[in-house]
Structure formats: C-alpha cells, structure tokens
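> I would like to see how this sequence folds:
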Amino acid sequence: MTAQIFRGDGQPHDWELPPAPPWRQFRGEPIVEHPYHDNWAQDHPNELERAHTYQAHSREIELVNASILLRRPLLVSGRPGTGKSALAYAIAHELKLSPVLRWPITSRSTLQDGLYRYDAIARLQDANLQTGQLPTSIGRYLQLGPLGAALLPYERPRVLLIDEIDKSDIDLPNDLLNVLEEGEFRIPELVRIADTDSEVDVGVEHASAPVRINHGTVRCRAFPIVVMTSNGERDFPPALLRRCIRLDITEPTHHQLEAIVRAHLGPRALDASTDIVNRFLQQRTLGEMATDQLLNAIFLSMHSDVTQTIDRRELADLILRHLNASD
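Predicted coordinates:
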C-alpha cells in the first residue's frame, strides 16, 4: 500500500511530501510563493461543494497516492457524470492546495494555450502611443496559463485539471509529453532578451500577483498533481500512457449512489427519493445516464409544486432521459 497522503475523507489535513524517485526530481528556483487569493474557496463555492461531496473509493485513493508518490499524471477515464473532474477538487481541498488550475480542452487547444499567452498586438499598440518605442517591460504582455502556472517552482505541488483531453486535436497529447516529462518549458520571448533582462515579472491566470521568471525558463520544484480526464472517446499514444497512472472510474453502485445523494442533499432527501433512485437505476440499464441527472431529478421533485397534471414520477422522468437518445 502506498503512503496515504490523500485519504479520500474530505477533511483537510497536514501532510509531508515523500521523496521523489531519483528520475523524477526537479530543482526549480527560486521558490515561488502562493500567488492566489487566500479566500479562493469562499469566492468559488461550487468548487468547494464538489470537493466536499466527492465520494472517493479505495482504488481511487490508492492510485491518487501512487500518482503523487511517483510524480506522474493521473489519467482518469469514465463516462460523463461519474465524477472525474470532481476528483481534482477533492484532492486540492483535502491537501490544502486550492485553487485547482483548470485547463478545459477543446479541439482548438494547443500546448501554448496551456503554457502562456503573449499579447504582441497590445504591445505594438502601446509602442505606437509611445512614439514607436517598445514598452520597457515585456512581462506585462505575458500571462502564464494553467499548465504554465502549475510548473512554477512551488515548495508544494499545485493541482492541475486538464479536462476532457480526448476532445483535443490529435497532436496535443504528443505535444504534452516533453513538458510533463521534463517539468519545465521555455518562453522564447524572454529567452531572446535574457542577456539584458534576465528577470521578468509576468502575470499568472487568476492570480493576485505576478511571478518572476529567470532567463526565460519555467522549471518546477514540486511536480504538480496532474489530473487528466477522458470520456473514453479516443485512444492515446503509448508514449503518453506509459507516463501516466491510469484510473478508470465506473458507474456508481446503488450503495454509492445513496452515499452521493446523502452527501449532496442530506439524509432526508434520500429517504424521500427511494423511488427516483430506483427509477434511475432502471433507466441506466437501458442506456447512458449521468449521476448529476439523478441529483437534479431529486432536487426538482423536492422543490417543485406538483400539480394534478404531472406527478412526481413524471417530473423525474423529464430529467432522467438517456444521454445517447435522440428523442
């Protein structure tokens, strides 16, 4: 059994990061202080709710800890609505590593989107306003993205959620390989001026303060806890798979569904909604369903006025429709 850093009980606790394998040690410097607001959780109650109510199971706990110990990304696969993304928030909350750095993937996402953005147009516009002289600090036109921010040299790792990576262009998984293996990347715009300006302050997405980049290179110190989610819609290259810890999240059982309902809506909601839970389980045997459909159906039945034209069962059926059905 691996060291129980992540316990899966939803309770924030102190912990010590165990030594890394010799081939996964990183020495980024200087150490970067936490650049985010201290009240992040209060400002983002939805993320806190997802973390509090996540129901972790023994296999998930074991593989999360293996990922942390080996400094390897966690590739989480499963059907929509099984809680893949919520796992990242649960890890960050329990290990006191909030906020989660989230990178939602689309078919147009590129590696640079995740690393950093350079607003060259804004810089040229400012130059025109200053009689053709480029502004002295290029850093004000650079901003690290979620992947770039996760690779800063923190004393403790950040949690990075790369959400729905299977929606990416075919090249993105391969493009990620070197960055995830080396734990660093270079910003060419800063490398070019490193001889004259070796230290540049750049912005960080959603952060309260900039960070200083030395010689144009971002190099991690504590490898981030990377959670990559996939709906199982495509295969990934073997080179990526061998660098990941793979976790397949299955559909929750009857007992697990009851625990999820109890965590989100309380024991009273579960006691009053046995028929809806059974209806959901019946529907799930016939087609694809997501757990949040069950939660929506129970919440709606509890807070809607049921009239003579529609009863509680019919109301639930409006929500409990198969995801793969066209009707």
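
> rest of the way, CA atoms for contacts and neighbours
Fine.

> And the one helix or strand Arg313 maps to, what's buried?
Assessed by DSSP states H and E, Arg313 sits inside helix 312-319. Residues of helix 312-319 classed as buried: Arg312, Leu315, Ala316, Ile319 (neighbour count, 16 or more other Cα atoms under 10 Å).

> Now for the closest residue to the second one other than its chain neighbours: which residues touch it?
Spatial nearest neighbour of Leu315, chain neighbours left out: Ser301 (6.8 Å); criterion: Cα to Cα, 6 or more residues apart in numbering. The neighbours of Ser301, taking Cα atoms under 8 Å, 6 or more residues apart in numbering as the test, are Arg312, Leu315, Ala316.

> if we go to 10 Å?
Residues in contact with Ser301 (Cα atoms under 10 Å, 6 or more residues apart in numbering) are Ala269, Ala272, Ser273, Ile276, Leu295, Asp311, Arg312, Arg313, Glu314, Leu315, Ala316.

> In contact with Val202, which residues?
So Val202 contacts 116, 137-144, 209-213 (Cα under 10 Å, 6+ apart).

> Who wins on neighbours among these?
For the contacts of Val202, the largest neighbour count, defined by other Cα atoms under 10 Å, is 27 neighbours, found at Leu144.

> I'd like the structure of this one too, to check against the first:
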Amino acid sequence: MTWSPYYTGDGIPRDVQLAPPPPWRTFPRRPMAKEFQPPAGLVESVNAALHLRRPLLVTGPAGSGKSTVVEQVASELKLGSVLRWHITSRSTLNDALYRYDALGRIHAQRLGQAGGVDDIAPFMQLGPLGTALLPAQQPRALLIDEVDKSDLDLPSDLLDVLERGEYEIPELARYQDDTVCVRQWGGEEYHAIERGRVRCTQFPFIVMTSNGERDFPAAFLRRCIRYTMPPPTAPLLRQMIMAHLQIDSEEHGTVRDLVEEFVARLDGGDSLAIDQLLNAVHVMSGIAAPGDNRRQNVVDLIMRELSRA
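Next up is the predicted model:
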C-alpha cells in the first residue's frame, strides 16, 4: 500500500500506521548505485576521467542522476564512502580544504581547559576536498555538487589545488609541533599532517555537477572531462522504473501512461525531474492508489512543472 488518506482535515486525533516509503526515501539514506542506469557515453567519460586523473564535470537538469554517478563508481571500484561538498554562493575553497575554530581555541586557552598545553588539533578538521587529497593507497571519491551555484571566483580558485594535488594549512605550518593529527571529514579517523602540508599520492575521483545555469572559464573546462546528460527517453525511463521499483511499465497500463505523459511534457518544453516520475509511479502503482476522481489531481501535484512556483 502506498497511498492512504492519513490526514482528513477533520481535526480528530487518530492512530495511523504509515506505509513503507519509496526506496529512495528510506533513512539512513542508502546508495543507489545498483539502481542507476548510466546513459550512453557516460561510461566512457568516467573511464577517461579515471585514466587521465581529471575531474568529471556532469551537466544536466535536476533529478537526472548526476550525483548518483559518483556513488556507482565508488561502489564498483571499492573507493570507500563518497565525500560530499555541496556548493552554495557562500562556499569557499578554504572551507572545502579545512575548518579551523580559532575562537574556540582562544576560549579554551582562556579557560585553561588544556591544562596549560596549547593543542590546536581539537579545533581543526579537514574538509571534504582536503580529505580527498590525503595520501592514500586508493583514490577517494568526491562529489562537488552544483558547482554552478558557486561564487564566480571559486572555479578558478580550484584550478591550482586540482592541478598540483596539494595544499598548505598555514595555521599548522606556523605551529610549534611539526606533526599534528587532524580529524578527517565525515568520520572519526585522523591523519598526521607534517608541517602543515598535504600532498596526495592518488588523485581523487572527482565528479562535479552542474545544472547548466552558468558558463565556466575555459581554463577550468580544459582541465575537466565533460559530459552532458541526454534528455530522458521512454526506454531509459522504463529501465529506471524497473531498477528502482521492479515494475514493468509495458505490463502496467497506468505506469505506461505516466511515462508517455512525462516524455510528452518534456518534449513540449516543461521542466520536470526524473524523480518526480518515480514518485508518481510509486503512488499510482500501489494497491491503494487514488481512485479515478482523484488520480489526475495527485499526478498533477507530484509532477508539477519546476520552472514555476
């Protein structure tokens, strides 16, 4: 059962048992590596990026599976958990390399919490990019999500670090101890950093995603392998539905109609995301799907055009 009127609007308290959520909305979140269906040309682009040790810049609309690429590669190649850096207009390169709580350290010194010993390590943590560039036997996988949301200077700021594969932490370079163990991003592991300098031994596998909302400098683009997600076709959508929900849309008339409607709206210029279609299929294919008098209202609600509020 996927649809039930839990809320009726009558204000009467009642006990309810929610139906299981869609597979992609279970928590803790689980990787969707096995369900992802790479479109034509993506496998070659990923392998080119791996061979050349270059970032992969994937461009496409929201919900097209751009960020899932790195999950599938990390799973297949056993690169460990994916490091994630979600870009906003306030993101800076330093934040991605390391975080330093200078005020917390000053406060601790004043309170004498360290027993008179000035220890910088508790107030420092590597960022996702900084962790990805640590020396390792295997490359780490890093997602730089929605890079086109960044400040105009950030892509250029990235160039030097991505070319050299190293960076300096000035606070550690000036610190009294030559070696400091700093906590890595996304866990409780620590890494010993010598004289404030981090040099990678295996360039990380980096996927940068873009919604195509801005242009990037040529110097940035030439250092990337670029791939543009193709417009979704009915066969590709049917494969995705089978992978995510184990539903054969050819044998399920309602699902087939949803796929045809989705493709027709895309061809007509509507802005829609693939996860909207998956949501609609999950609801409309359930045992207790909305009846005919409510079906279209629910479908319109879920697959509402994205370029309008």
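
> by contact count, what packs against the helix holding Arg313 of the first structure?
With contacts taken as 3 or more Cα pairs under 10 Å, 6 or more residues apart in numbering; DSSP states H and E, helix 312-319 of the first structure sits against helix 274-284, helix 291-303.

> ok, now with 7 Å
Packing partners of helix 312-319 of the first structure (3 or more Cα pairs under 7 Å, 6 or more residues apart in numbering; DSSP states H and E): helix 291-303.

> Can you list the buried residues in the helix it packs on?
Thr291, Asp292, Gln293, Leu294, Leu295, Ala297, Ile298, Phe299, Ser301.

> Tabulate the residues you listed (CSV), appending distance to Asn231 of the first structure.
Formatted as CSV, the buried residues of helix 291-303 of the first structure follow (distance: Cα to Cα, whole Å):
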residue, distance to Asn231 of the first structure
Thr291, 14
Asp292, 16
Gln293, 17
Leu294, 19
Leu295, 20
Ala297, 23
Ile298, 25
Phe299, 26
Ser301, 29
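
> Tell me the one among the contacts of Ser301 of the first structure nearest to Glu49 of the first structure.
Here the nearest of these to Glu49 of the first structure, counting by Cα to Cα, is Leu295; it sits at 13.6 Å.

> Need the counterpart of the closest one in the second structure.
Applying TM-score structural alignment, one finds that Leu295 of the first structure aligns to Leu278 in the second structure.

> contacting residues for that match?
Leu278 of the second structure sits next to Ile241 when contact means Cα atoms under 7 Å, 6 or more residues apart in numbering.

> State the distance from it to Arg140 of the second structure.
30 Å (Cα to Cα, to the nearest Å).

> who's in contact with stretch 271-278 of the first structure?
By Cα under 7 Å, 6+ apart, stretch 271-278 of the first structure touches Ile298, Ala316.

> can you rerun that using 6 Å?
Residues outside stretch 271-278 of the first structure that contact it (Cα atoms under 6 Å, 6 or more residues apart in numbering): none.

> Shouldn't Leu75 of the first structure be within a helix?
No. Remark: Leu75 of the first structure does not belong to a helix; assigned using DSSP: H, G, I helix; E, B strand; the rest coil, it is strand.

> For Leu42 of the second structure, see how far away the equivalent of it over in the second structure is.
By TM-score structural alignment, Leu75 of the first structure lines up with Leu57 in the second structure. Going from Leu57 of the second structure to Leu42 of the second structure by Cα to Cα gives 11 Å.

> So which of these two has more stuff around it?
A side-by-side neighbour count of Leu57 of the second structure and Leu42, using other Cα under 10 Å, places Leu57 first with 24 against 18.

> so what's the more buried one up against?
Counting by Cα under 6 Å, 6+ apart, Leu57 of the second structure makes contact with Val207, Met208, Thr209, Arg226.

> Leaving out chain neighbours, which residue sits closest to the residue of the second structure most remote from its centre?
Distance from the C-alpha centroid of the second structure, by Cα atoms, centre = their mean, peaks at Gly116 (42.4 Å). Among residues not flanking Gly116 of the second structure along the chain, Gln109 sits closest, at 7.6 Å (Cα to Cα, 6+ apart).

> cool, and Ile319 of the first structure?
Spatial nearest neighbour of Ile319 of the first structure, excluding adjacent residues (Cα to Cα, 6+ apart): Ala297 at 5.7 Å.

> ok, the one you found to Arg321 of the first structure distance?
10 Å.

> hey, where'd the strands end up in the first structure?
74-77, 101-104, 116-118, 142-144, 159-163, 184-186, 199-204, 211-214, 217-219, 225-230, 245-248 (DSSP state E).

> any chance of the ones you listed in CSV, plus distance to Leu87 of the first structure?
Shown next, in CSV, are the strands of the first structure (distance: least, Cα to Cα, whole Å):
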stretch, distance to Leu87 of the first structure
strand 74-77, 9
strand 101-104, 12
strand 116-118, 25
strand 142-144, 24
strand 159-163, 9
strand 184-186, 25
strand 199-204, 24
strand 211-214, 28
strand 217-219, 26
strand 225-230, 8
strand 245-248, 11
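
> any idea what Gly196 of the second structure aligns with in the first structure?
For Gly196 of the second structure, the residue aligned by TM-score structural alignment is Gly216.

> Then Asp215 of the second structure?
So, by TM-score structural alignment, Asp215 of the second structure is matched to Asp235.

> That match: neighbouring residues, count only.
10.

> now swap in Pro237 of the first structure and tell me
Residues lying near Pro237 of the first structure (other Cα under 10 Å) number 11.

> now do the one 3 residues further on
The number of residues packed around Leu240 of the first structure, counting by other Cα under 10 Å, is 18.

> who's in contact with it?
Contacts for Leu240 of the first structure (Cα under 6 Å, 6+ apart) come out as none.

> distance of the counterpart of Leu124 of the first structure in the second structure from Ala96 of the second structure?
Here Leu124 of the first structure is matched to Ile106 in the second structure, going by TM-score structural alignment. Distance, Ile106 of the second structure to Ala96 of the second structure, by Cα to Cα: 23 Å.

> Compare those two (neighbour count), which wins?
Neighbour count, other Cα under 10 Å: between Ile106 of the second structure and Ala96, Ala96 has more, with 21 against 13.

> Now do the aligned partner of that one in the first structure against Ser67 of the first structure, distance only.
The equivalent of Ala96 of the second structure in the first structure is Gly114 (alignment by TM-score structural alignment). Distance of Gly114 of the first structure to Ser67 of the first structure, given as Cα to Cα: 21 Å.

> Kindly report the same for Tyr118 of the first structure.
Counting by Cα to Cα - Tyr118 of the first structure and Ser67 of the first structure are separated by 32 Å.
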